[in-house]
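# Dropping a prediction and its sequence here:
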Amino acid sequence: MKKVAVLLSGAGFNDGAEINEAVLTLLHIGKQGATYQCFAPDVEQMDVVNHVSGETTQEKRNVMTEAARIARGDIKPLNELNVKEFDALILPGGYGVAKNFCDFAVNGADMTVNEQLLEILKEFAQERKPAGYICISPVLLPYVYGEGVHATIGNDKETANAIEKMGGTHVECPVDDIVLDDANLVVTTPAYMLAKSVADADKGIGKLVEKVLYMAA
């Protein structure tokens, strides 16, 4: 039975993992007959957003503690992730990726990436284990795979240009499809970069999970 490491950046699309994307990812992994373990960095969130008003609050929250809400408590800190124990990797999106995994939300193409996270992502790449990056998470790919990695965030020009500036190759893609980089064993899909509903996001995420598991040894 194939096992997938799922990395969560909190809980809530404005400051953590996009909850619908995360749940759909876990659902499709199970429907494909595989298992998963969720991980998150044990660090403070960059900010906390009131998801009713959209305003930033003065609260302090922990990324792993928040992500545990999605994982129903079954979550481990990122530093306990042993790449050799997993067949594949998937990162749901949400602005937590751009705030808690890296600082793309602040610095765009001049961003820096959490060192612990980057080390793990690179190890999956070096071990030739397939990976799926959803929504905004493909902004990490040039740092992981280097020059020319193919990826999509849909068709948002500003984000696509940032990926290109960092050395990636952006490919426009509709919400219900995926982009495959065969050379690097990476699959990407736009999800809520384009999705207008859960049903929209479901189509591309389902294809991504299926392709990632198909490529897993």
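The structure has been received and is ready for your questions. For clarity, every value in this text was computed on a predicted model and none was experimentally measured. Numbers count the residues shown, from 1 in each chain.
# C-alpha from now on. contacts and neighbour counts both.
Fine.
# Which parts of this protein are helices?
19-31, 63-70, 95-96, 104-107, 115-126, 141-145, 157-165, 198-215 (DSSP state H).
# Outside of the fifth one itself, which residues are in contact with it?
When contacts are defined by Cα atoms under 8 Å, 6 or more residues apart in numbering, helix 115-126 is touched by residues 41, 78-79, 81, 83, 88-89, 101, 130-131, 143-145, 184.
# Below is an additional structure, to be compared with the one above:
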Amino acid sequence: MAAARTLVAPRLAAASTFASLLCLRPLLSSRLAPSPRAALHGSAPRPGPRVALVLSGCGVYDGTELHEASANVLTESARIARGKITDLAQLSAANHDAAIFPGGFGAAKNLSTFAVDGKDCKVNRDVERVLKEFHTAGKPIGLCCIAPVLAAKVLRGVEVTVGHEQEEGGKWPYAGTAEAIKALGAKHHAKDVTEVHVDQKNKVVTTPAFMCETALHHIHDGIGAMVTKVLELARK
């Protein structure tokens, strides 16, 4: 619970307001519809890996952080406001080459109960299924910001990063999350905001994103590096 407080203390009111969303079933999305749930976008075929982008709502305080959803992926940025949406229950690793989970409080409130329960959190049933399915299939999974806690909970012994492990004068306000990740049985690697950690064994790629208080272009660089690495792994 201490770790959960570390995560949401500056936004505690927002977390309380949207606590009821925890029971909602997330949708799978490469883009987001005007709904409190997350979704999967289907579009015309494109060359290259098919990547499922799992969103958890609209906006950082109750869903997916939009900068994180669209950074370095211009087609996703264009899709974020319109298009076909599919329930997360429809996502199958057989139909995609990789999965990416952007951050935002939705990952801690809608896709899991981490915002309330910390290390004792539960992960949405379909989210857990998707993570295990892609992992078993040997297909890469990318997560940023607070979303790595999902992998830490579901994939035992996975290696992830949510940034630094000390607040450092407020630069890393959610540093306590690293301890919760360790308590979940995962291994945490301290990384800077522009860096990624690649768990080669589990094909899990993570980056801190907005866990750090810094300029947007630094966050953009880190997310871009995460996406690039996920695509590299998907092509192997």
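Great, that's in hand. All figures in this text were calculated on a predicted structure; none of them were measured in a lab.
# what's the TM between chain one and chain two?
After superposition, the two chains reach a TM-score (TM-score structural alignment, normalised by the length of the first structure) of 0.77; 178 aligned residues with a Cα RMSD of 1.8 Å.
# ok, back up a step: dump the helices of the first structure into TSV; add distance to residue 177 of the first structure and mean neighbour count as well.
TSV is the format used below for the helices of the first structure (distance: least, Cα to Cα, whole Å; neighbours: other Cα atoms under 10 Å):
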stretch	distance to residue 177 of the first structure	mean neighbour count
helix 19-31	15	20
helix 63-70	25	22
helix 95-96	21	28
helix 104-107	24	15
helix 115-126	23	16
helix 141-145	18	21
helix 157-165	17	18
helix 198-215	5	20
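# and of those helices, who's closest to residue 10 of the first structure?
helix 63-70 (4.3 Å; Cα to Cα).
# by contact count, what packs against that closest one?
helix 19-31, strand 35-40, strand 75-77 (3 or more Cα pairs under 8 Å, 6 or more residues apart in numbering; DSSP states H and E).
# The ones you listed: which one's closest to residue 156 of the first structure?
helix 19-31 (18.4 Å).
# Need the counterpart of residue 136 of the first structure in the second structure.
Under the alignment (TM-score structural alignment), residue 136 of the first structure pairs with residue 146 of the second structure.
# got a list of what the most centrally placed residue in the first structure touches?
Central residue of the first structure (Cα atoms, centre = their mean): residue 91, 2.5 Å from the mean position. By Cα under 8 Å, 6+ apart, the residues touching residue 91 of the first structure are 6-8, 132-134, 137.
# same deal with residue 89 of the second structure?
27-28, 126.
# among these, which recur in the first structure?
Mapped onto the first structure and checked by both residues aligned by TM-score structural alignment, their matches' Cα atoms under 8 Å, the contacts of residue 89 of the second structure keep the contacts residue 126.
# any chance of the contacts of residue 89 of the second structure in JSON lines, with distance to residue 120 of the second structure too?
Shown next, in JSON lines, are those (distance: Cα to Cα, whole Å):
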{"residue": "27", "distance to residue 120 of the second structure": "23"}
{"residue": "28", "distance to residue 120 of the second structure": "24"}
{"residue": "126", "distance to residue 120 of the second structure": "18"}
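# By neighbour count, sort out the buried ones in the contacts of helix 115-126 of the first structure.
By neighbour count, with 16 or more other Cα atoms under 10 Å, the contacts of helix 115-126 of the first structure hold 41, 78, 81, 83, 88-89, 101, 130-131, 143-145, 184 as buried.
# I'd like those residues laid out as TSV, including distance to residue 215 of the first structure.
Listed next are those as TSV, based on distance: Cα to Cα, whole Å:
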residue	distance to residue 215 of the first structure
41	27
78	24
81	21
83	16
88	9
89	11
101	25
130	6
131	9
143	22
144	19
145	17
184	11
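# Kindly indicate which of those lies nearest residue 1 of the first structure.
Closest to residue 1 of the first structure, out of all of these and judged by Cα to Cα, is residue 88, at 11.8 Å.
# Now do the same contact list for the alignment partner in the second structure of that closest one.
Taking TM-score structural alignment, residue 88 of the first structure has residue 98 as its aligned residue in the second structure. By Cα under 8 Å, 6+ apart, the contact set of residue 98 of the second structure is 49-52, 134, 139-142, 230-231, 234.
# Output those in TSV, with distance to residue 213 of the second structure appended to each entry.
Formatted as TSV, the contacts of residue 98 of the second structure follow (distance: Cα to Cα, whole Å):
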residue	distance to residue 213 of the second structure
49	32
50	32
51	28
52	28
134	31
139	31
140	27
141	25
142	21
230	24
231	27
234	31
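# leaving aside the residues next to it on the chain, what's closest to the aligned partner of residue 161 of the first structure in the second structure?
Superposed on the second structure with TM-score structural alignment, residue 161 of the first structure falls opposite residue 179. In space, not counting the residues next to it along the chain, residue 179 of the second structure is nearest to residue 3; the distance is 7.1 Å by Cα to Cα, 6 or more residues apart in numbering.
# Enumerate every residue touching the one you found.
118-119, 176-177, 179-180.
# Likewise for residue 177 of the second structure?
Applying Cα under 8 Å, 6+ apart, the residues contacting residue 177 of the second structure are 3-4, 6-7, 162.
# Can you list which of those carry over to the first structure?
Shared with the first structure, among these: residue 162 (both residues aligned by TM-score structural alignment, their matches' Cα under 8 Å).
# mind putting the contacts of residue 177 of the second structure in CSV, distance to residue 42 of the second structure included?
Below are the contacts of residue 177 of the second structure laid out as CSV (distance: Cα to Cα, whole Å):
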residue, distance to residue 42 of the second structure
3, 36
4, 34
6, 37
7, 33
162, 30
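# neighbour-wise, which of the contacts of residue 177 of the second structure leads?
residue 162 (34 neighbours; other Cα atoms under 10 Å).
# where along the second structure do the strands fall?
Taking DSSP state E to define them, one finds strands in the second structure at 27-28, 40-42, 51-53, 84-87, 98-101, 141-144, 159-160, 187-188, 197-199, 204-207.
# closest to residue 78 of the second structure out of the ones you listed?
strand 40-42 (11.7 Å).
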